[in-house]
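Colleague: next one to model:
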Amino acid sequence: MIKRSKSKLCIFLVSFLCLTLLVGCGSSSTSKNNTSTNNTNNAANNSNNSSTDENTSNSSTSNTSSQNNNSSNSNASNTNKPQGQNNVSSQSVVLLNNIYALSKEGKVPECEFICKTNILNEVTKKWGNPDKQDYAGQGRYAVYSSKKVHFGVNKGEQIFDVRSFKDNLKIIKYNDVEKTLGKPAVINKTNTENIVIYDVNKTYQLMLIFPKPTDTNKNPSLDHISVYSPADAKNNMAG
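Modeller: Down below sits the predicted model:
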């Protein structure tokens, strides 16, 4: 019995040692695998970070290059602009468009009397007698110096022309007109004036009168405007 007990004890010890060795080897293998996996993941993360930094650097370089190209194009565009011609000011554009729109109704800015619609007697009732009357072209002109407005009237006293000499018109330059309103019907050139004429509709013409451009003043300011009814200038109310 003692021999049998010793034999069983030996078998138990041998089995225990074998199990211990197996468990130890398994733990070591798992640890090595985890370490290898972690190293692989770290290497991948480092690679991704490096790629991100490189992309960021490339993007920054691309943006800088684009900005430099835009700046270069802008400078080239400014260089190509015709010398001696300024851009049309926003005030000039607004005023020209307003003048053109009113002329379709026989009106000029800041004047209540309408070409073709009113007669001179209606003007004198509100504004008094004109400062003077001039005779020119197809009729006579009633001059209101303080109002800076002249009325052309035919023999029937009908207004066929309203001219405005307001100071604010001088912000309009000769080169502004065609850029804003397009090509005119005609430009009548005299020794002292350039008259830019637009046929705004079947009834009215808009005339913008400038001093004649010179070598020293190639882009003069507007002198006055005229809203004109050609049919009524023929004195068809004279009887």
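Colleague: C-alpha from now on. contacts and neighbour counts both.
Modeller: Will do.
Colleague: show me what the host helix or strand of Asn63 is packed up against.
Modeller: Using DSSP states H and E, Asn63 sits within helix 2-80. On a contact count with 3 or more Cα pairs under 8 Å, 6 or more residues apart in numbering; DSSP states H and E, helix 2-80 meets no helix or strand.
Colleague: residue contacts, the residue sitting nearest the centre point of the chain?
Modeller: With distances taken as Cα atoms, centre = their mean, Ser90 lies nearest the centre of the chain, 9.8 Å away. Not one residue lies near Ser90 by Cα atoms under 8 Å, 6 or more residues apart in numbering.
Colleague: please generate a structure for the following sequence too, so the two can be compared:
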Amino acid sequence: MSVFKKKASKWAVAALLITVLLTGCSDIKGQENTSKSIDNSASGSTQTQKENVSQNSSGSTSTKSDQKELLSDIMESAKEGKVINCDIAANETANIWDIEEKWGKADKTEEWIPEAKGCYTTYSKSNIVFGSNKGGAIFEIRSFDSQLKNISLSMVKDAFGKPEYAVKTNNQQIVGYTADTDYKLLFVFPEPSKSNKDPKLDHYCVLYPKGTVNIMSGDKGREW
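Modeller: Next comes the predicted model:
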């Protein structure tokens, strides 16, 4: 009887050890599965973030939300005759000679351009170009701000709908919208191609059409 009890005791201990080992293995597998689930979730989150973030030439990042906000700022500024990051408005009171006194000598000045109805003055450091008529009044302001480089043609159409004005000229695609009663908003892109179907914005401008009218010569000026 004592021998039988000893064997039974050994079997009980062995069974207990097997149970502990099996339980431990199960816990380890559960932890592995949980870890894999967390890793997959993190991977999916990272991928989503990558899809919603683009990188510009300067290395900074811009999300789709940022771009939508930027487009909204562009439109709101245009309603006042302004471009982003510039306090000067295109209207009868803004004069190129006053700007030159405040900003200094321009980097480049283009003399009269008949089709544009004016002269163009470039301030490279400010990423701004001013269009002025024969009297020096500012009728157009162009912005080449670095923030614009992440905005695509499809984003502009998504934000503002079907363009009221759309032309292709000089390898460029230009789309336009009415910002306010007095102002037009024009976006200038490289012309779409097979290799670049959704080009990124080169620059945009706010146009004050009334400033291009020349009553003396009977010139009705520009609409866009």
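Colleague: any idea how far whichever residue in structure 1 pairs up with Leu185 of structure 2 is from Ile119 of structure 1?
Modeller: The equivalent of Leu185 of structure 2 in structure 1 is Leu206 (alignment by TM-score structural alignment). Distance, Leu206 of structure 1 to Ile119 of structure 1, using Cα to Cα, to the nearest Å: 20 Å.
Colleague: re the thing from before, onto which residues of structure 2 does the helix or strand just after the helix holding Asn63 of structure 1 map?
Modeller: Using DSSP H and E, the helix or strand that follows helix 2-80 of structure 1 in sequence is helix 90-103. The alignment of helix 90-103 of structure 1 onto structure 2 (TM-score structural alignment) spans residues 65-78.
Colleague: same deal with stretch 46-57 of structure 1?
Modeller: Alignment of stretch 46-57 of structure 1 against structure 2: no match, by TM-score structural alignment.
Colleague: give me the distance from that stretch to the chain's centre.
Modeller: Averaging C-alpha positions (Cα atoms, centre = their mean, to the nearest Å) puts stretch 46-57 of structure 1 41 Å from its chain's average.
Colleague: so what's the residue count around Glu193 of structure 1?
Modeller: Using other Cα atoms under 10 Å, Glu193 of structure 1 has 15 neighbouring residues.
Colleague: what do we get in structure 2 for it?
Modeller: Alignment note (TM-score structural alignment): Glu193 of structure 1 maps to Gln172 of structure 2.
Colleague: how about the contacts made by its match?
Modeller: So, once contact is read as Cα under 8 Å, 6+ apart, Gln172 of structure 2 ends up touching 188-191.
Colleague: so which of those residues are in strands?
Modeller: Using DSSP state E, 188-190 are the members of those that sit in strands.
Colleague: dump these into TSV; add neighbour count and distance to Lys149 of structure 2 as well.
Modeller: Listed next are these as TSV, based on neighbours: other Cα atoms under 10 Å; distance: Cα to Cα, whole Å:
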residue	neighbour count	distance to Lys149 of structure 2
Val188	20	11
Phe189	22	10
Pro190	21	12
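Colleague: please produce JSON lines containing those residues, extended by distance to Ala78 of structure 2.
Modeller: Shown next, in JSON lines, are these (distance: Cα to Cα, whole Å):
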{"residue": "Val188", "distance to Ala78 of structure 2": "15"}
{"residue": "Phe189", "distance to Ala78 of structure 2": "18"}
{"residue": "Pro190", "distance to Ala78 of structure 2": "22"}
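Colleague: out of Leu206 and Ile119 of structure 1, which sits in the busier spot?
Modeller: Leu206 (26 against 20).
Colleague: hang on, that one in a strand?
Modeller: Yes: Leu206 of structure 1 sits within a strand when classified using DSSP: H, G, I helix; E, B strand; the rest coil.
Colleague: next SSE after the lengthiest helix in structure 2?
Modeller: Longest helix in structure 2, counting residues (DSSP state H): helix 2-51. Scanning forward in sequence from helix 2-51 of structure 2 by DSSP H and E, the next helix or strand is strand 53-55.
Colleague: against structure 1, where does that next one fall?
Modeller: Using TM-score structural alignment, strand 53-55 of structure 2 pairs with nothing in structure 1.
Colleague: ok now that strand, how far from the chain's centre?
Modeller: Worked out by Cα atoms, centre = their mean, strand 53-55 of structure 2 lies 9 Å from the chain centre.
Colleague: tell me what that strand is packed against?
Modeller: strand 61-63.
Colleague: cutoff 10 Å now
Modeller: strand 61-63, helix 64-78 (3 or more Cα pairs under 10 Å, 6 or more residues apart in numbering; DSSP states H and E).
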